[in-house]
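# with the sequence up front, the predicted model follows.
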Amino acid sequence: MSATREAAVEVLRRVFGYDSFRGEQAEIITTVAAGGDALVLMPTGGGKSLCYQIPALVRPGVGVVISPLIALMQDQVDALRNLGVRAGFLNSTQDLQTRRDVERAFLTGELDLLYLAPERLRLESTVQLLDRAKIALFAIDEAHCVSQWGHDFRPDYLALSELHERWPEVPRIALTATATDATHKEIAERLNLGDAKHFVASFDRPNIQYRIAPKASANKQLLDLIRTEHAKEAGIVYCLSRASVEKTAQFLVDNGVDAVPYHAGLDSRTRAANQSRFLREDGLVVVATIAFGMGIDKPDVRFVAHLDLPKSVEGYYQETGRAGRDGLPSTAWLAYGLADVVQQRKMIDNSDGDDAHRRKQTRHLDAMLALCETVECRRVQLLNYFGQSGEPCGNCDTCLTPPESWDGTVAAQKMLSTVYRLDRERNQRFGAGQVIDILLGKQTDKVAQHRHDQLSVFGKGAELTEQSWRGVVRQLLAQGLLSVEGDYGTFALTERSAEVLFQGRKVNLRREPEKPARLPSARTSSPAKPAVELSAEATPIFEALREWRRNAAREQGVPAYVVFQDATLRQIAAVRPGNLQQLAGISGVGENKLARYGQQVLDTLAELV
């Protein structure tokens, strides 16, 4: 073992309390610690932070971390200080004296890690500050923000290519939890990392159970999920609009779920307070737009739910990846319906930007729809999107209850014929409700008003239910055989529609369940490495340790996981160490935490005997 590798392992054990590296961590850390550049693609929860924190502690100088997460820098720094790491940050939230104190600590060698927002590097004063001290490395976190192919593009990231030009001897490591091949290539190009060593870990998160349910009454479906599988557990619920966020949060509160909203329309103090509560309290649900979540380091989020269709697979993967960072079984649940498809198509058609921008958005949406409509394993579909392969997982809805596919050619022809006749014979266009009423032969006021009961297709679709027809429409939209146009979401044929109507193209569809099956929870079906099993005797010990941790965190003003993660407390409860030496053998108990909390943990255990 090289001296660099030995030094990294020593830091891993002493500071972080772990015996061994995971996956490619060892090679990444050795590469950067030895002075090389690295581009790292690793899923959320894969241990990306260690890949730059340990080299920063091994190399002489200060590790400079570029992070877009101003609101979370304090928590990141608190977590490191709890481990005995000398960390600080500089961002626009600090007053002048605080910034000067951090700058002094940086210049006098009193810091191991310094966090900076990317926009600060555009200030000449910051550049001059960095010139005056020894820099161990530059870590560029959330590196997909540099890519206009990605879903979180940040213009300030484009200037980070200049790091290598000004400090050519300083190694750089760029990290992201999500990137397609196109995004990967753009990160390397824009950050001038063509000669860096690239590490692409598996994007599989086996502890997450992926489920996509037909949308009926989304709020009630969500409440059922929380009550039956995740009561009193932390979760994130994503909605597309601010109004939906507010209504959903209030609905949960009215039904006994502790929940708070988060969106850009709230004042900054409320947003900060709600985010702080989520990070520091157990069992809180935050309902949010996608403005929330990047860099959230809370390890015990047990579920992520989407009440609206995400705009891209990358966004969906990034958001669902906030569940189960501790490796314990968790749920990614999405309610998806026809209105989502119509809404997303309209948003693309009405979006700003040129045709190339709209084509890119359409490709992102098509990939997301393919994931929703697949009859194959969802995990395999996700991995394929990121250029990786996999075997059916046995832990997603399509594996646990395989959907049926059926020959929907005739149904597709009936639907497309109705749209065709409305347009060509009547010069009219309507949305899903009217078209389905015509096929079902419903004598509504609107049907009578427009004399649609005189169309030859009236009543020709009575063999399917309204729900089934909505599934047909949704899947035809997903396959590009039907399009949505105008502000009112009316239907029109596409160039490919003729292939079904006149050229004999077959259409296979996914059968819509009349009532969604109740699936085994992620806890009972996850093939991931299980958590330490707690006996009936150990369970109250674990709860007592959580209560002690809650009080300790409150006294320090830090999130509970900064003290110890659940996985560590579970192991302590199961082993019940009797002295500090035995406690030091628990994974996640490093030197500083042993000194700071060890006796308190032993005292808590002694009280339970």
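Structure received.

# hey, let's count contacts and neighbours off CA atoms from now on
OK.

# helices of the stretch 51-200 of the chain, start to end?
Applying DSSP state H, counting those that start in this stretch to the stretch 51-200 of the chain gives helices spanning 73-82, 96-107, 124-131, 162-166, 181-190.

# redo these as a markdown table? Include distance to Thr539 and mean neighbour count.
What follows is these, written out as a markdown table (distance: least, C-alpha to C-alpha, whole Å; neighbours: other C-alpha atoms under 10 Å):
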| stretch | distance to Thr539 | mean neighbour count |
| --- | --- | --- |
| helix 73-82 | 26 | 18 |
| helix 96-107 | 43 | 15 |
| helix 124-131 | 50 | 13 |
| helix 162-166 | 50 | 14 |
| helix 181-190 | 44 | 18 |
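
# could you dump the ones you listed into TSV with distance to Arg546 added?
Output for these, formatted as TSV (distance: least, C-alpha to C-alpha, whole Å):
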stretch	distance to Arg546
helix 73-82	17
helix 96-107	33
helix 124-131	41
helix 162-166	43
helix 181-190	40
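
# ok, which of these comes nearest Pro299?
Nearest of the helices of the stretch 51-200 of the chain to Pro299, taken as C-alpha to C-alpha: helix 73-82 at 12.5 Å.

# before we go on, here's another structure to hold up against the first:
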Amino acid sequence: MTSTTDVRISAAEQVLRRVFGYDAFRGFQQEVVDHVVDGGDALVLMPTGGGKSLCYQIPALVRDGVAVVVSPLIALMQDQVDALTAVGVRAGFLNSTQDLAARRTVEAAFLAGELDLLYLAPEALASRTTLHLLDRGRIGLFAIDEAHCVSQWGHDFRPDYLNLSMLHERWPGVPRIALTATATSATRTEIATRLRLTEARHFVASFDRPNIQYRIVPKREPRKQLLALLRDEHPGDAGIVYCLSRASVEKTAEFLVANGVPALPYHAGLDATTRATHQQRFLREDGLVMVATIAFGMGIDKPDVRFVAHLDLPKSVEGYYQETGRAGRDGLPSTAWLAYGLQDVVQQRKMIETSEGDLAHRRNLAAHLDAMLALCETVRCRRAQLLEYFGQPGGTACGNCDTCLNPPESWDGTVAAQKLLSTVYRLDRERNQRFGAGQCIDILLGRTTDKVTQHRHDALTVFGIGTELGEAEWRGVVRQLLAEGLLAVEGDYGTLVLTDTSAEVLGRRRTVMLRREPERPASTRSSKPRGAATVVAELDPAATAVFERLRAWRATTAKEQGVPAYVIFHDATLRQIATDAPGTLDGLSRVSGVGENKLARYGEQILAVLTDA
């Protein structure tokens, strides 16, 4: 006799195959689905591209009632609903972008039980009207997407998420599943506490994204360095470039366009219509580069983002991981590239010093920055250090990050550190003066600049004692001492000051090991990921031609329907079709990603493309 659980698991597997076109669950997806279908609460941590959405979409189709999905991504709800509608799922959303008629249509469908999923913004649950609507319907489960937004110490905090514990209080019998791609063990505990999910079962996947190559380069002329990356390694590829300020976003986008790279700006200073237009173009067009502040990216479902570049230092490892994770959702090789320099460290330290909040808040910001700096300065495998930050053993060297492909050297920089710290000490104690890194380096190199002679710094005993290193090397010394807390910055002009631990170096009680940047090869794209998960294989010439014909058909179809191309089919599905070349609808139905609805809607068209090929 088959148990109830077995029947439900079977139903979930049938939905996976029939609706979404996949033969099997990945990782612990089936465990999550089984647990939620049976009415259990869950907290799910799964990297971007790992299949989080199926963990609530399939229970939504198996359980009675409507799944209410709480998401902060108002601008993307239409795309999320379009993607579900394309596979035959009845989905709708309620948010501030709708007029009254559209809202009433969705509300009526919800009350009539004609929806499988209903998307809401978290602030909607503060409305009595919304709560009254939900009370009148039949709710099968609550899914809280982007659950890290509840963390007040996190990089994407949303105050409205703090009120979501009321879901448990108002609907105690409805299971809840909270999902995120980014959370340390401390953030995970905070999510569980604030959402009243302390009794929920936790599912934590590997944070490893083996198809992403992590690279951090010394910042020299960052826009020119970025342009070289795009021309040499990612010509015609879609990607995201992150900048710290709105002005930098605008200038970088203009620079790329002037150099033949199609690019769009995105930041909070643009009006809502422009932001929405740029976002829609990025999702729907091939080969566009979005230059943005961190206001852009969360929930972006575009699978073929081939690179994420940072022209400024992220504030935390969580933010860096979340942002770089938007590359390579389809599992194909992708690049996470960061240009990092001394001014980044000075700027971030200064921002913390002047930030609002109490001492505990500033210490937390500093701890986040310290971890990010440690990742930048490491001589170890970057992937291993990244994984260890999230509490996952890093294991052996990955073979697919810059420190593995071109290992840096570490050198005993104690004497150099003492010379630099002595310069800062003498400026402060002997002259009652404080200066930034540039003046200290000029003194060490013995340069008689106007500023040096004006302040008689050429009379200091440290003048000219650092000629064994070049300017770039001295800037690296300053950067690394700042990263290790052996030096600090103060004030609006980034003046250097000693810290409590500086005396340990000056008193020869502490050795300082520093990183020496290796000579970088022009490109590392040809390096194959070692130990990486299998990705879609390269196509032979004949299959490549078919694949391009299928992409052209998909582009035309997507444009006609006004949806992103990936809503029709992902590249991985088209690649498999091109490789297998099925001659019948039955053969096409066996391709991963071709469910019943898409087979009925597009099957004959695909077979026609294959026949014409």
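Alright, I've got the coordinates. None of these values were measured; they are calculated from a predicted model.

# TM-score for this pair?
In this superposition the chains share a TM-score of 0.99, using TM-score structural alignment, normalised by the length of the first structure; 607 aligned residues with a C-alpha RMSD of 1.0 Å.

# follow-up on the earlier one: closest to Val304 of the first structure out of the helices of the stretch 51-200 of the first structure?
With distances scored as C-alpha to C-alpha, the stretch of the helices of the stretch 51-200 of the first structure nearest to Val304 of the first structure is helix 73-82 (21.3 Å).

# now the residue sitting furthest away from the middle of the first structure: how far from Ala79 of the first structure?
Most distant from the centre of the first structure: Gln454, at 50.1 Å, with distances by C-alpha atoms, centre = their mean. To Ala79 of the first structure, Gln454 of the first structure is 70 Å away according to C-alpha to C-alpha, to the nearest Å.

# tell me the residue in the second structure aligned with Leu476 of the first structure.
Aligned counterpart of Leu476 of the first structure in the second structure: Leu481 (TM-score structural alignment).

# so which elements touch whichever strand or helix holds its match?
For Leu481 of the second structure, the element it lies in under DSSP states H and E is helix 471-483. Where contact means 3 or more C-alpha pairs under 8 Å, 6 or more residues apart in numbering; DSSP states H and E, helix 471-483 of the second structure is packed against helix 342-353, helix 359-377, helix 414-429, helix 437-444, strand 487-490.

# tell me what angle the longest one forms with helix 471-483.
What separates the directions of helix 359-377 of the second structure and helix 471-483 is an angle of 140 degrees, with axes from the mean of the first three to the mean of the last three C-alpha atoms, to 10 degrees.

# so the next helix or strand after helix 359-377 of the second structure aligns onto which residues of the first structure?
Helices and strands here follow DSSP H and E; after helix 359-377 of the second structure, the next one along the chain is helix 382-389. Residues 378-385 of the first structure are where helix 382-389 of the second structure lands when matched by TM-score structural alignment.

# and that stretch against the second structure, how far off on average?
Superposing on the second structure and averaging over aligned pairs (mean C-alpha distance after the TM-score superposition for the first structure), stretch 378-385 of the first structure comes out at 0.7 Å.

# in that stretch, which residues are buried?
378-383, 385 (16 or more other C-alpha atoms under 10 Å).

# could you do stretch 532-552 of the second structure as well?
Of all the residues in stretch 532-552 of the second structure, those buried under the rule 16+ other C-alpha under 10 Å are 532, 543, 546-547, 549-551.

# stretch 137-153 of the second structure too?
137-153.

# so which of those residues are in strands?
Among those, the ones falling in strands (DSSP state E) are 139-144.

# in JSON lines: those residues, plus distance to Arg434 of the second structure.
Below are those laid out as JSON lines (distance: C-alpha to C-alpha, whole Å):
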{"residue": "Ile139", "distance to Arg434 of the second structure": "64"}
{"residue": "Gly140", "distance to Arg434 of the second structure": "64"}
{"residue": "Leu141", "distance to Arg434 of the second structure": "60"}
{"residue": "Phe142", "distance to Arg434 of the second structure": "57"}
{"residue": "Ala143", "distance to Arg434 of the second structure": "54"}
{"residue": "Ile144", "distance to Arg434 of the second structure": "50"}
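
# stretch 116-125 of the first structure aligns to what range in the second structure?
Matched against the second structure by TM-score structural alignment, stretch 116-125 of the first structure falls on residues 120-129.

# so who does the aligned partner of Leu607 of the second structure in the first structure touch?
Aligned counterpart of Leu607 of the second structure in the first structure: Leu602 (TM-score structural alignment). Listed by C-alpha atoms under 8 Å, 6 or more residues apart in numbering, the contact partners of Leu602 of the first structure are 577-580.
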